[in-house]
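Student: Predicted model follows, preceded by the sequence.
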Amino acid sequence: MAVPARHTSKAKKNKRRTHYKLTAPSVQFDETTGDYSRSHRVSLKGYYKGRKIAKANAAK
């Protein structure tokens, strides 16, 4: 059975784990609606690249 040759210290383990992190989603300001939305996605009001392409979802 495989066994580690040396004990992995807490510092070594934590340094390795520093690269596991979340990245903030890219958000862009939409001048048509005045809201922030994610790039390459339809806004909540139904706009994409400044054009109305879908009906907006009604808030329930």
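Tutor: Done, it's in.
Student: contacts and neighbour counts: CA atoms only from here.
Tutor: OK.
Student: Tell me which stretches of this structure form helices.
Tutor: Using DSSP state H, the helices of the chain run over residues 10-17.
Student: Which residue ranges of it form strands?
Tutor: 27-30, 35-38, 47-48, 51-52 (DSSP state E).
Student: Put this next to the first one:
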Amino acid sequence: MAKHPVPKKKTSKSKRDMRRSHHALVAPNLVECPHCHAKKLQHHICDSCGYYDGRQVLQVASA
């Protein structure tokens, strides 16, 4: 029967938590669109109006 690798020592809570220190979720950084004042992600095209950097780059169908 094959032996499987197992930890030699129990991982401490400190080591476990230090390893997980980069796993936190980060809230998206929302800014106001200067054209339509809707919330949008920084450095992304506005979903509401299709503007980016002061010019229209996407045709948005009006509902």
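Tutor: In hand now; what should we look at? If you're wondering where the values come from, they're calculated on a predicted model, not measured in any experiment.
Student: Give the burial count for the equivalent of residue 36 of structure 2 over in structure 1, as a bare number.
Tutor: For residue 36 of structure 2, the aligned position in structure 1 is residue 33, judged by TM-score structural alignment. Residue neighbour count, defined by other Cα atoms under 10 Å, stands at 14 for residue 33 of structure 1.
Student: Next up, the contacts around the most centrally placed residue in structure 2.
Tutor: Nearest to the geometric centre of structure 2 sits residue 28, at 5.7 Å (Cα atoms, centre = their mean). Taking Cα atoms under 8 Å, 6 or more residues apart in numbering as the criterion, residue 28 of structure 2 is in contact with residue 41.
Student: What does residue 46 of structure 1 correspond to in structure 2?
Tutor: Aligned partner of residue 46 of structure 1 by TM-score structural alignment: residue 50.
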